[in-house]
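In: Sharing a sequence plus its predicted fold:
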Amino acid sequence: MESKLILLALFVIVMLLMSYTVSKKTKTILFFGDSITEFGTLPGGYLQLLNEKIVQNGLSQLTCLGAGISGNKIYDLYLRLEDDVLNKNPALVVILIGVNDVWHKVSHGTGTDANKFEKFYKAILNKLQASNIPVVLCTIISIGEKLQGQNRQDDDIDVYNGIIRNLSTTYQVPLCDLRKAAFDCIAAQNHTNADRGVLTKDGVHLNETGNRMVAENIWQTIAQIPGFL
């Protein structure tokens, strides 16, 4: 009888330890966006680089997961928010969206008007805050890598990034200003004023250097959230 009680006690202890371990491993940072996020999950992508930083810093309870779909705009994120974000109960959501809302105005004759972009973005933030899910906002990086102000859609990007920065202030959530970081790099490194090749392959999608830049800036932003890491 005594041996059975001992075995039962050991079983309970093992189950509790396993439950604790699993709970530690399920603290997820979810990246919500478009193709930049989707490609960020590939080898050498910024999500992989962030997961490497997590391991290097001994933060085994954290993991970065991507919820990016190529071609998505702000309203696509709103429509899949329930399934791809809220139902997963992440510890933090990092939103990087907007490039297609601007880019597709020229490339596809579509896009998203600025006022609609803001309304859908607010709707997403309202739902996240109602679910008590912390969020980090990222500015649109680039559509072309010529010096700032010399790319066809720079003015448009400035408008949409202005909306994102204002939402960061209004909702009191952290901002990762990837636009500023990108053009600091471009100003220093793009000596021929090329439209691609410094941080991107095509003016939009990140190359190896761009992925490292994004990973480093997002990591610094997350590290400044009190008590998160």
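Out: Perfect, thanks for sending it. Residues are numbered from 1 along each chain as shown.
In: From here on, just use CA atoms for contacts and neighbour counts.
Out: Noted.
In: Check which helices and strands the longest helix seen in the chain sits against.
Out: Counting residues, the longest helix in the chain under DSSP state H turns out to be helix 2-25. Where contact means 3 or more C-alpha pairs under 8 Å, 6 or more residues apart in numbering; DSSP states H and E, helix 2-25 is packed against strand 62-68.
In: Got another one to weigh against that:
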Amino acid sequence: MHIEDTHIADTPFKEADTLLFIGDSITDAGRDRTDFASLGSGYVNEIARTLHDRANGRTGPAVINRGINGNRVYDLEARWTTDVIDHRPTVVTVKIGINDTWRRYDSGLASPVDEFEACLDRLLADTARELSARLVVITPFLLPVTAEQEGWFEDLTPRTEAVLRAATANGARLVRADLAMLSAREQYEAAELARDGVHPSPVGHRIIADAWLAAVGSAALTPEPRG
């Protein structure tokens, strides 16, 4: 008797997997929060559509979007239990950081890098412990469209380094959206990728989705213990 493999073709996922994405407006992407199944119109939806296409008629893994526009890392921590842990996902993708920088410049609201890193580290470590979930972290990015935004890198560069450290410390798969967007600047103007330098256009969202799929969607996802 032939037992059919439940892995989805060309991906490391099974139909029983639940992929949960959490973050700020870049993840939110206008999703309908009254509809649990809504994925918004951004990179999460692009990833889900690609995985569905690869499933060759099967259902494919479940995909949940829990992005909320305007969130900083502390907002994620406040809702982590209900929006992440309670859903029992098998893969958790986190994209956070740009609002922690942005609010410093438009509202004078500080998010010290060491506190930001400690909070993100807690979330990743707690998730790995509570769920044994596979972790994925997408780096923040900025494509300056104004002279003022050029100055944001004073805050964002060390914050991105903090994201990299927290991800590495917790064995998370890294998706370098910052490098992917920078590479895309060879073909597109900054405003074509993110009109305000932060929120991606459809092209920008597809670039993030492709970076996630390249790093995660066709590679083994094996949790690594903290060192």
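Out: Sure, I can see it. Keep in mind that what you see is a predicted model, and the values were worked out from it rather than measured.
In: so where in structure 2 does the following helix or strand past the longest helix of structure 1 end up aligned?
Out: Sequence order places strand 27-33 as the next helix or strand after helix 2-25 of structure 1, per DSSP states H and E. On structure 2, the counterpart of strand 27-33 of structure 1 by TM-score structural alignment is residues 17-23.
In: roughly how far out does that stretch sit from the chain middle?
Out: 9 Å (C-alpha atoms, centre = their mean, to the nearest Å).
In: again, but for stretch 84-96 of structure 1
Out: 10 Å.
In: Could you check how many residues crowd around the aligned partner of residue 226 of structure 1 in structure 2?
Out: In structure 2, the residue equivalent to residue 226 of structure 1 is residue 220, according to TM-score structural alignment. Other residues within reach of residue 220 of structure 2, judged by other C-alpha atoms under 10 Å, total 12.
In: now do residue 108 of structure 2
Out: By other C-alpha under 10 Å, 10 other residues sit near residue 108 of structure 2.
In: need the contact list for it.
Out: Residue 108 of structure 2 is in contact with no residue at all, counting by C-alpha atoms under 8 Å, 6 or more residues apart in numbering.
In: secondary structure class for it?
Out: At residue 108 of structure 2 the chain is in coil, as set by DSSP: H, G, I helix; E, B strand; the rest coil.
In: if we can go back for a sec, what comes into contact with the match of strand 27-33 of structure 1?
Out: 27-28, 44, 61-69, 71, 76, 84, 88-96.
In: Mind listing what's buried along the helix or strand in which residue 82 of structure 2 is found?
Out: If you go by DSSP H and E, residue 82 of structure 2 is part of helix 73-83. Burial within helix 73-83 of structure 2, assessed by neighbour count using 16 or more other C-alpha atoms under 10 Å, is assigned to 73, 74, 76, 80, 83.
In: What of stretch 24-41 of structure 1?
Out: 26-41.
In: distance between the ends of that stretch?
Out: 22 Å (C-alpha to C-alpha, to the nearest Å).
In: got the angle for the longest helix of structure 1 vs strand 62-68?
Out: 50 degrees (axes from the mean of the first three to the mean of the last three C-alpha atoms, to 10 degrees).
In: Give me the contact list for helix 2-25 of structure 1.
Out: 60, 61, 62, 63.
In: Leaving out sequence neighbours, find the closest residue to residue 205 of structure 2.
Out: residue 43 (4.6 Å; C-alpha to C-alpha, 6 or more residues apart in numbering).
In: So which elements touch whichever helix or strand residue 156 of structure 2 is part of?
Out: Using DSSP H and E, residue 156 of structure 2 maps to helix 153-169. When contacts are defined as 3+ C-alpha pairs under 8 Å, 6+ apart, helix 153-169 of structure 2 sits against helix 98-106, helix 113-131, strand 134-138, strand 173-175.
In: can you count the residues close to residue 143 of structure 2?
Out: With other C-alpha under 10 Å as criterion, residue 143 of structure 2 counts 22.
In: Next up, the contacts around it.
Out: Applying C-alpha under 8 Å, 6+ apart, the residues near residue 143 of structure 2 are 181, 182, 190, 191, 194, 197, 198.
In: Residue 114 of structure 2: which of those is nearest?
Out: residue 198 (22.8 Å; C-alpha to C-alpha).
In: Now which residue in structure 1 aligns to that closest one?
Out: Checking with TM-score structural alignment, residue 198 of structure 2 has residue 204 as its match.
In: didn't that match look like it was pressed against residue 151?
Out: No - counting by C-alpha atoms under 8 Å, residue 204 of structure 1 stays clear of residue 151, with 11.8 Å between them.
In: quick one: common contacting residues for those two?
Out: Counting by C-alpha under 8 Å, 6+ apart, the contacts common to residue 204 of structure 1 and residue 151 are 143, 144.
In: If you count surrounding residues, which of the two has more?
Out: residue 204 (22 against 16).
In: List the contacts of the more buried one.
Out: Neighbours of residue 204 of structure 1 in contact, by C-alpha under 8 Å, 6+ apart: 141, 142, 143, 144.
In: Neighbour-wise, give me the winner out of those residues.
Out: residue 141 leads these on contacts (other C-alpha under 10 Å) with 29 neighbours.
In: Having no further points to raise, I will conclude here.
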